[in-house]
Structures are given as structure tokens and as C-alpha cells.
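A.B. asks: I would like the atomic coordinates for the input below:
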Amino acid sequence: MTAADDELFESHRRRLTGLAYRILGSLAEAEDAVQDSFVKWTEADRDVIDNPAAWLTTACTRRCLDLLRAARRTRVDYVGTWLPEPVQTVVDGTPESSLELSASLSTAFLLLLERLSPRERAAYLLHEIFEQPYPEVAAILGVQEAACRKLVSRARAAVGRPAARYTAPLDRQDTLLAAFRGALTSGRTERLAALLSDEIALSADGGGRATAIAQTLRGKAAVLDFMGSLHGYWANYEWRPADINGGRGVLLVAADGTLAAAVTFGFDANGRVDGIYVMRNPDKLARLQAGGTTLS
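C.D. replies: Below is the predicted model of the structure:
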């Protein structure tokens, strides 16, 4: 492999990682899939590759599908609630494309994709988010175009344009963070309550490695009672706002420097918070602890 071949792959690495993460919901697995694609790239015959970008996307997507099928079997035995691994994010491009890509990285949207079969998930992401035409998506998945259209149609029916795809303006997200912090540090939840949807749900992922609520809390009363009870428990953590999964989030750091939690939010069509996602699993916090990996 020449230096030019290596540079070509590196020019696609960030995009491939973003695609792989959306398919898998795990940055660790996404990076494994991209690295496996790199190995395959080093062994490929360049003379028969007319379109390197399409070849790399195909190799990465197919590897992701293998990993996703294996991961879903493993998640059957997962302790407590499973949430996607949180990642620090930055999105390039126009404001319109940035908003769309940011929404497609949200924890709420990634959880919604869990409803889909692996091939539906890949087809939907490639066509609806990465704007690949049907013939190219069909070739990537190794199916006929008609079958590809059915995969996307079924996925669109399940995902559509639900609340999970909405992103509140950044100033409203900042207002939310301030109210959330106030509830944690003072135990007073009135300001936070005004920003929550009546259908609010709070989920936490400890993975059996850290203390976390075992099941999702649903409804404003249950969530606010829980938030109020955290006063005095999280009040002494260092508060670090961060851009996580395409939106404003927060990292809570203990006095010894250990990252104790990462919190992200989901919004409904009216800009109210309908999802609070608390990551406590240290395995999934490891990259954020080390400074994070930026996705687009």
C-alpha cells in the first residue's frame, strides 16, 4: 500500500466512524469496524476499485452489520438499561446539514434505531442521513434495489420524523442545563419542571459497574422526585458542560478526577425535554474521561 492509499483512507476515516457509530451505538465497536475496514483496504487490489469511497463505505457497513448482530445477542444479558456510548461531537457544514447530522447523533434517535433490524438500520442511515441513492445503498447491502426501498420504507415507518429527531435551539439547551444544575445542587426542581414534557422519561446505564436506577422512570412527577432526591449526592461533583451526541450535555466529575456520569437530553417538537439519559457505566465513559473522540 502506498502513502497515497493510506492518505485516501484517512480522508474517509471520520465519515466512516460517524456512520459506524450510528449503526452500532458504540464508539469502541465503531472504531473496531473502521480499523477492520482499513486492514481489508490494505489487502485489496486497487486495480479493480473504481470508486474508493463506495468501496470503503461497503466494507465498513458490512462489518458493522456483523458486529451489530453479535452485539444484540450480547445485550440480552446486559445488566439494567442499555444506552449508547456517549461521544463528544462537532458537525461541519451548513446550519441545515449540521442540525440534521446533530439530531442523528442524539441518544434519543440512536435508541429509536434499536427498533429496526440491522439491515433496516443501515439502509435507513445510508439513504436518509448520509443521502446515498437507492442503487448505491442496495449495492452496499448486497440486495436488489426494490428490496432496499422496502428496507428504507419499513424503517421510515418506524422512525419517521418523531420527537427523537428534534433538536432544541442552543440557547434553550443552555437554559435547560442551568435548570438541571440548579435542581441537582439545591434540590429545588420548579425551574426544571417548567422545561419538561409531561411524557418525560429518565434512563440510566450503569452496566452492572456503577450505581444506577434499574428501570426507566416515566412521568414528570416520578422524574422530578428522583431529581430532588439527588441533592447532596451529586451536588459536590464538578460540573463540566460539553457537546455530547450532537447537543448540550454535562460531565459530572468527582473530586479525585474520575468521570462519574455523562448526561444528555432529548426534546419533543415543542422544545420540551422528553428524555434524560444518564451514563454511569465506566466502560462507556472511558473515552470521555480521556478527552473524548470527536465525531461528525
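
A.B. asks: only C-alpha atoms for contact and neighbour calcs from this point on.
C.D. replies: Noted.

A.B. asks: packing partners of the biggest helix by length in the chain?
C.D. replies: Ranked by residue count and defined by DSSP state H, the top helix of the chain is helix 52-75. Identification of packing neighbours for helix 52-75 by 3 or more Cα pairs under 8 Å, 6 or more residues apart in numbering; DSSP states H and E yields helix 3-24, helix 27-43, helix 118-124, helix 134-141.

A.B. asks: residues in contact with Ala254?
C.D. replies: Contacts here follow Cα atoms under 8 Å, 6 or more residues apart in numbering; on that basis Ala254 touches Asn236, Tyr237, Glu238, Ala260.

A.B. asks: can I assume the first one sits in a strand?
C.D. replies: In other words, Asn236. No - the assignment for Asn236 (DSSP: H, G, I helix; E, B strand; the rest coil) gives coil, which keeps it out of a strand.

A.B. asks: about what we covered before: ok, which of the helices and strands packed on helix 52-75 comes nearest Ser197?
C.D. replies: The closest approach between Ser197 and any of the helices and strands packed on helix 52-75, judged by Cα to Cα, belongs to helix 3-24 at 26.0 Å.

A.B. asks: tell me where the stretch 51-200 of the chain has helices.
C.D. replies: For the stretch 51-200 of the chain, helices defined by DSSP state H, counting those that start in this stretch occupy the ranges 52-75, 95-103, 107-113, 118-124, 134-141, 145-159, 170-186, 190-193.

A.B. asks: out of these, which is closest to Gln289?
C.D. replies: When these are ranked by proximity to Gln289 (Cα to Cα), helix 107-113 comes first, at 18.5 Å.

A.B. asks: residues in contact with that closest one?
C.D. replies: With Cα under 8 Å, 6+ apart, helix 107-113 has contacts from 22, 25, 83-84, 86, 103-104, 121, 159, 164-165, 245, 264-266, 275, 277.

A.B. asks: another for comparison:
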Amino acid sequence: MKSADLLVFETLRPRLFLIAYRMLGMRADAEDIVQDAWLRFSASRHDEVRSAEAWLVTITTRLSIDRLRSLKNEREAYSGWWIPEPVVEMVEDTPEAAAELASEVSVAMLWVLERLTPEERAAFLMRKVFDCDYDELSAMLGKSEAACRQLVHRAQERIRQERPRFTVSKNMHRAVLDNFMKAAASADRDAMKSLLSADVEYRADGGGKVPSLDKLLVGTGRVAGLYWAVEHAFPERVVYKMARVNGEPGLIRYIDGKVESVQSFCVDDGEISRIYVVRNPDKLQSIPSLQ
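C.D. replies: Got it, this is the predicted structure:
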């Protein structure tokens, strides 16, 4: 192994991690894929590698496809809803921190990507997120350009069906969420209901590790009632904090100072239309307790 090889790999590591994470939705799995890519890169004959970047991106994508296929049965047997592991950044009240990150890998988007086949997911991400040309995609997936175009088309159609009808600005998203946070913290059921769409959907991932709803919760009354019930079950023990969750405004809920859940929200035409709540403690280990 040459130090130059390691430098190339370390330079590309962030991009490789993003590819693997967007494919798999779990940080540990993504890190394993990147490490495997490095081992294969370091053992390869570099005189046969025209572009280290293309080689590493291709092997990372292929390894991710294989890993996603092997995870299929595991996720189908998962207890309750499987929601991707969130990437969380705390939001501080400073102009610098107020600059939102790109929402290309929002929890809602990763949720939709779970509905695709591994190859559709790879084709869509590499084409639409990483801007690969179809000839690059063809070499990467070992398929014809026509087949790659069809994969991207099918993925786009599925994503279009699942996405909110209207897009909102980050400022509106955050304003709606801030109002909802205040309403939830004060157990104001009517205020919460006014911020939820009539057919709002609520999903929670407990992974069988903590109590959680296994069924889809739908409707303003039921969802607002659930937040109301949490406040009344733990009076003066619940704290909400705004955070960036996969680049979008989200919430962390603490009970007795410990992280209870990370919550992601879809805002559609000024109303909250979908809520994704991660309660599985295995997916919350990187988030510190409340100081």
C-alpha cells in the first residue's frame, strides 16, 4: 500500500460514505461498505485502474447493492416499521447554524427509496443525486444504457407518487415545525391539530427494543392525541429540541434528559403530512443526552 493510495481513498471517503448510506440507510452498514471498498482498492493492481475515483465509486455501489439484497429478509422480519437511521445535527440559534443543509437524503426520501429494488435505488441515486452519465451508470451496474434509463424512470415514477404534492421552503418547514413543537410541549391538542393535514400519517420505529406503534396512525385527532398522551404520561419531564435531521428541520424528544426519539416531518402546503419517529435505541446511540 502506498501513502498516495491512502490519500486518494481518504479524499474520496466522504463521497463513498454518502453513496453507501443513501443506499442502505444505516451508518454502521455504510461504514462497513466503505471499509470493504478500501480493502479491495488497496489489494488491487493499480496499474489496471484508470480512475481511482470511478473504481471506488463503482465498487462501493456494487457492494451496497449486494448488501441491500442480503438485508431484504432481515428488514421484512423487523419488528414494526423499519425507518432509516437518522443523521442528526443540533441546531443552535446562530446565523451560521441556521443555514440548512441540502435535503437530498431526508428520512422521507430514504423511506421512499426503501420501496425500490436495490438496482433501481442505485440507478436513481447515482443519476439524480450524484449526476452520473448513463455511460458511467452502465459500466457501474453492468447493464445497457437503455436498461439503466428504464431503472431510473421506474424509480422516478415511484418517488413521484410518494412525494408531497407541494414543496415548501426550509423557512416554512422550520416555522411549521417550531409551532408544532411548542404546541406539543404545552399539550395543546387543538394547536397541534391545526398544523396537521387531515390525513397525516405517523410511523414509529421501536425495533422491538422499546414500546412503539406497529400500525400506521392516521388522522389529526389520533396523532395530536398521541403527543398529548406523552406529555400527560411524563408531566414536566419531556423536552423537545430542534435539530437538523438528514438536512431538514426535525425534532429530538428527551424524557428525563435522555433521548427518547428523533422525529422527521414532511410539510405539504403548510401542513404536516407525514411524521417518521425513530425510537429504536440502536439508531440513537450517536445523539448525546440533554445537557
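
A.B. asks: reformat the helices and strands packed on helix 52-75 of structure 1 as JSON lines; add mean neighbour count and distance to Ala254 of structure 1.
C.D. replies: Output for the helices and strands packed on helix 52-75 of structure 1, formatted as JSON lines (neighbours: other Cα atoms under 10 Å; distance: least, Cα to Cα, whole Å):
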{"stretch": "helix 3-24", "mean neighbour count": "18", "distance to Ala254 of structure 1": "28"}
{"stretch": "helix 27-43", "mean neighbour count": "19", "distance to Ala254 of structure 1": "24"}
{"stretch": "helix 118-124", "mean neighbour count": "24", "distance to Ala254 of structure 1": "37"}
{"stretch": "helix 134-141", "mean neighbour count": "19", "distance to Ala254 of structure 1": "45"}
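
A.B. asks: out of the ones you listed, nearest to Pro169 of structure 1?
C.D. replies: With respect to Pro169 of structure 1, and counting by Cα to Cα, the nearest of those is helix 3-24 at 22.4 Å.

A.B. asks: how far apart are the closest one and its match in structure 2?
C.D. replies: Taken over the aligned residues, the distance from helix 3-24 of structure 1 to structure 2 averages 1.1 Å (mean Cα distance after the TM-score superposition for structure 1).

A.B. asks: list the contacts of stretch 198-213 of structure 1.
C.D. replies: 78-83, 214-220, 223, 273-282.

A.B. asks: that one: end-to-end distance?
C.D. replies: One end of stretch 198-213 of structure 1 to the other measures 20 Å (Cα to Cα, to the nearest Å).

A.B. asks: next one: stretch 182-195 of structure 2
C.D. replies: 11 Å.

A.B. asks: now swap in stretch 105-121 of structure 1 and tell me
C.D. replies: Distance between the boundary residues of stretch 105-121 of structure 1 (Cα to Cα) amounts to 14 Å.

A.B. asks: three-state assignment of Ala262 of structure 1?
C.D. replies: Under three-state DSSP, the three-state class of Ala262 of structure 1 is strand.

A.B. asks: so the closest residue to it other than its chain neighbours, which of the three states?
C.D. replies: Closest residue to Ala262 of structure 1 apart from its sequence neighbours, by Cα to Cα, 6 or more residues apart in numbering: Leu251 at 4.6 Å. When classified by three-state DSSP, Leu251 of structure 1 comes out as strand.

A.B. asks: isn't Leu251 of structure 1 up against Thr258?
C.D. replies: No - using Cα atoms under 8 Å, Leu251 of structure 1 is not in contact with Thr258; the gap is 10.4 Å.

A.B. asks: neighbour count for those two, which is higher?
C.D. replies: Counting neighbours by other Cα atoms under 10 Å for Leu251 of structure 1 and for Thr258 shows that Leu251 has the greater number, 24 against 14.

A.B. asks: gap between the residue most central in space within structure 2 and Tyr276 of structure 2?
C.D. replies: Nearest to the mean C-alpha position of structure 2, counting by Cα atoms, centre = their mean, stands Val107 at 3.1 Å. Using Cα to Cα, we find Val107 of structure 2 at a distance of 8 Å from Tyr276 of structure 2.

A.B. asks: the closest residue in space to Ile140 of structure 1 that isn't next to it in sequence: neighbour count?
C.D. replies: Take Ile140 of structure 1 and drop its neighbours on the chain: the residue closest to it by Cα to Cα, 6+ apart is Thr58, 4.7 Å away. Neighbour count for Thr58 of structure 1, taken as other Cα under 10 Å: 19.

A.B. asks: quick check: chain neighbours aside, which residue is closest to Lys193 of structure 2?
C.D. replies: Taking Cα to Cα, 6+ apart as the measure, Lys193 of structure 2 lies nearest to Thr220, with 5.3 Å between them; neighbours along the chain are not counted.

A.B. asks: if I look at the one you found, how far off is Lys182 of structure 2?
C.D. replies: Here Thr220 of structure 2 is placed at a distance of 17 Å from Lys182 of structure 2 (Cα to Cα).

A.B. asks: swap in Pro281 of structure 2?
C.D. replies: 25 Å.
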